[in-house]
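1. coordinates only, sequence not included:
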């Protein structure tokens, strides 16, 4: 049939048509339709609510914001509150003091104004101090670019590095689909390296070497290596020795190391600890001229979960002044990141300290969130491992479980007939039966012939038993239906 519109898909950029982002894909759209059905016709489905376990969006699933952060943001957005007598009774002394300090850094004390394209200098100073305190090595505020969450920073780096489809970026499989989508949008080549599921999603240097050699033999100009630590969707936290191998690999091969470190606060395994790649490289004796490193961080994850505020930054080290000018130019095209997000990025790197009025309440809120996430991760891990044909490795960090499902042949055949991937078929059936939204492993990449799904650990702790019960009942019925 002829279209009623003057423009058609043929008029669009083919790179846009080619890219995919499963986390907010068709299954989520269907979930939103079901949610509308439940609102308009209660009882119309065999569940009473939709549980969005597809995306790391903590506040949407009931996590409360950190009080100190929100107090500072409120005072910065409405500085007239600072002149009111009742403010001292409503806000902690250190949140008032911090807001005054921040406002003094902002032209006209107005959060509604544009800032410097790289971000407000005083806020970058705070972030640099936080990085230095974390790593034990100097950090330069001029290396920091404040962005609307980590995603725009990733896009900026892909714009900077990719000039044609001959330019390649090494990315993990499974991976957060922002990377494959951004590589596609910017016209580059996605070079997959596979994490080893049999050893709990380990990153093997031999795999990197093989994929790099193969890509170069095809004439691909490999520019960079993406590493996500802690892992999304795998939950793996890299060991320090492994990180040293990765740094040495990038240095030897002349690759830019793109370090996605947005889950650095989310480490649950008692035998694991987060180390930034900046700390690792400097502790190995490598300086600015030895390795080009970009570290991404975000206010959306951690214990803060402030996804909607869109705060983040990248630390851009080991590049010449000429290259720095080009990344600044890209930042300038976007004018600046939002000011509330900039403030929040500075706060997560400089939270209350011992002696501050809000320190005890802040620490209690932070510890309660992280300890609850650790318990939820363990409950879901055990529940998935109890299901027939399901294997789930320990979530050492981040916000997800990534179980593997051994689906019956009959289910795989039914998926083929429905013209969908088997794990997507499973996810659709799960949603329609239980209201639980997960993302199929095919949206993240996986070895051929294996099937997975990603499930967040974010539903509030009191809801986890009901989720486990629904999931268990559905899985048993699914396997009974398609067995044999």
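-> On my side now, so go ahead. Please read these numbers as outputs of a predicted model, since none were measured by experiment.

2. from here on, contacts and neighbour counts on C-alpha atoms
-> OK.

3. so who does the closest residue to residue 123 other than its chain neighbours touch?
-> What sits nearest to residue 123 in space, not counting adjacent residues and going by C-alpha to C-alpha, 6 or more residues apart in numbering, is residue 346, at 5.4 Å. If you count contacts by C-alpha atoms under 8 Å, 6 or more residues apart in numbering, residue 346 has them with 123-124, 126-127.

4. cool, and residue 468?
-> 380, 383 are the contacts of residue 468 under C-alpha under 8 Å, 6+ apart.

5. element containing it, please.
-> helix 464-482 (DSSP states H and E).

6. Could you list the buried residues of that helix?
-> 464, 467-468, 470-472, 474-475, 478-479 (16 or more other C-alpha atoms under 10 Å).

7. which pair in those spans the largest distance?
-> Using C-alpha to C-alpha, the pair of the buried residues of helix 464-482 lying farthest apart is 464 and 479, separated by 22.1 Å.

8. re earlier: now the helix holding residue 468: how far from the chain's centre is it?
-> In terms of C-alpha atoms, centre = their mean, to the nearest Å, the centre of helix 464-482 is found 28 Å from the chain centre.

9. want to compare, so here's the second one:
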């Protein structure tokens, strides 16, 4: 794996120069064959605009990279003035120079959408411009690894072919979908404001997805304790939060962050009262930690 860094100060936007840097450095010891993009970003919540998507497609074409596009949070875009645009749509509108040559695989999943979250496991991928000889092996591999349960298949069919106006379930379906998206949007804004009010924490706004990805600015004492315990400081933070308050959040170190930067992944797709309790516990723990009153 060759990690590349996103621009936190610009809402976790993707930087084309950073892609070139990562690729150039990597070619000193390996030969990268594919580029992975998460849009909307997981866990950053960034949603790419058309210009950014075009730049990535042109980059993949110029460098002869297979483009792997994770679009599983496309149903959960809630940033003001921002909409989800699929890579395939942009690719096919860029002309034959790209639409007939760039190899791309896009992914979607009911497990990460507003329809099923993580309770149902099913998804699909769409393959574009793949070499026929390679496709033979892809199809063979898939035939040996199909294990989605029937309930997951039903949910996936609903996601791909939702009820239409006039169908008996259309009103119920629409109301529930609007409720989920409204709750997600309101939760994300409220949680971001709360986190930014805490000392030693900063959080970029999320345009989509179901997570916030706040940055921790921890005191040197915590950093040193983490080193002595031989864990990353954000891992130590998460462990203590779980032990002290029973709250589970993800540590940012698993996403290839630069050394010295620490983040948390906080899920916001929960009932509002649950989020309120989580934020209250997180806030209490964090304030005590920053003041040095928590136990090692």
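-> On my side now, so go ahead. Remember, predicted model here, so these are calculated numbers, not experimental data.

10. Report the TM-score for the pair.
-> The TM-score (TM-score structural alignment, normalised by the length of structure 2) is 0.95; 293 aligned residues with a C-alpha RMSD of 1.6 Å.

11. Return the set of buried residues in stretch 417-436 of structure 1.
-> 421-436.

12. Stretch 25-36 of structure 2 too?
-> So for stretch 25-36 of structure 2, counting by 16+ other C-alpha under 10 Å, buried means 32, 34-35.

13. Which one of the residues you listed is nearest to residue 202 of structure 2?
-> Nearest member of the buried residues of stretch 25-36 of structure 2 to residue 202 of structure 2, counting by C-alpha to C-alpha, is residue 35, at 29.1 Å.

14. and that closest one, what pairs with it in structure 1?
-> Counting by TM-score structural alignment, residue 35 of structure 2 corresponds to residue 225 in structure 1.

15. where does its match land in three-state SS?
-> Put simply, residue 225 of structure 1 is strand when judged by DSSP: H, G, I helix; E, B strand; the rest coil.

16. how much space between it and residue 394 of structure 1?
-> Separation of residue 225 of structure 1 from residue 394 of structure 1 (C-alpha to C-alpha, to the nearest Å) stands at 25 Å.

17. corresponding residues in structure 1 for stretch 121-132 of structure 2?
-> Under the criterion TM-score structural alignment, stretch 121-132 of structure 2 matches residues 310-321.

18. Now that stretch: buried residues?
-> Residues of stretch 310-321 of structure 1 classed as buried by neighbour count (16+ other C-alpha under 10 Å): 310-319.

19. what residue of structure 1 takes the place of residue 142 of structure 2?
-> That one, residue 142 of structure 2, aligns with residue 331 by TM-score structural alignment.

20. Neighbours of its match, how many?
-> For residue 331 of structure 1, the neighbour count with other C-alpha atoms under 10 Å is 22.

21. I'd guess it is in a helix, am I close?
-> Yes. Counting by three-state DSSP, residue 331 of structure 1 falls inside a helix.

22. rewinding a little: give the contact list for the match of residue 35 of structure 2.
-> Counting by C-alpha under 8 Å, 6+ apart, residue 225 of structure 1 touches 169-171, 250, 255-258.

23. any idea which element the closest residue in space to it that isn't next to it in sequence lies in?
-> In space, and not counting its chain neighbours, residue 225 of structure 1 is closest to residue 170: 4.6 Å by C-alpha to C-alpha, 6+ apart. Element membership of residue 170 of structure 1 [criterion: DSSP H and E] is strand 167-173.
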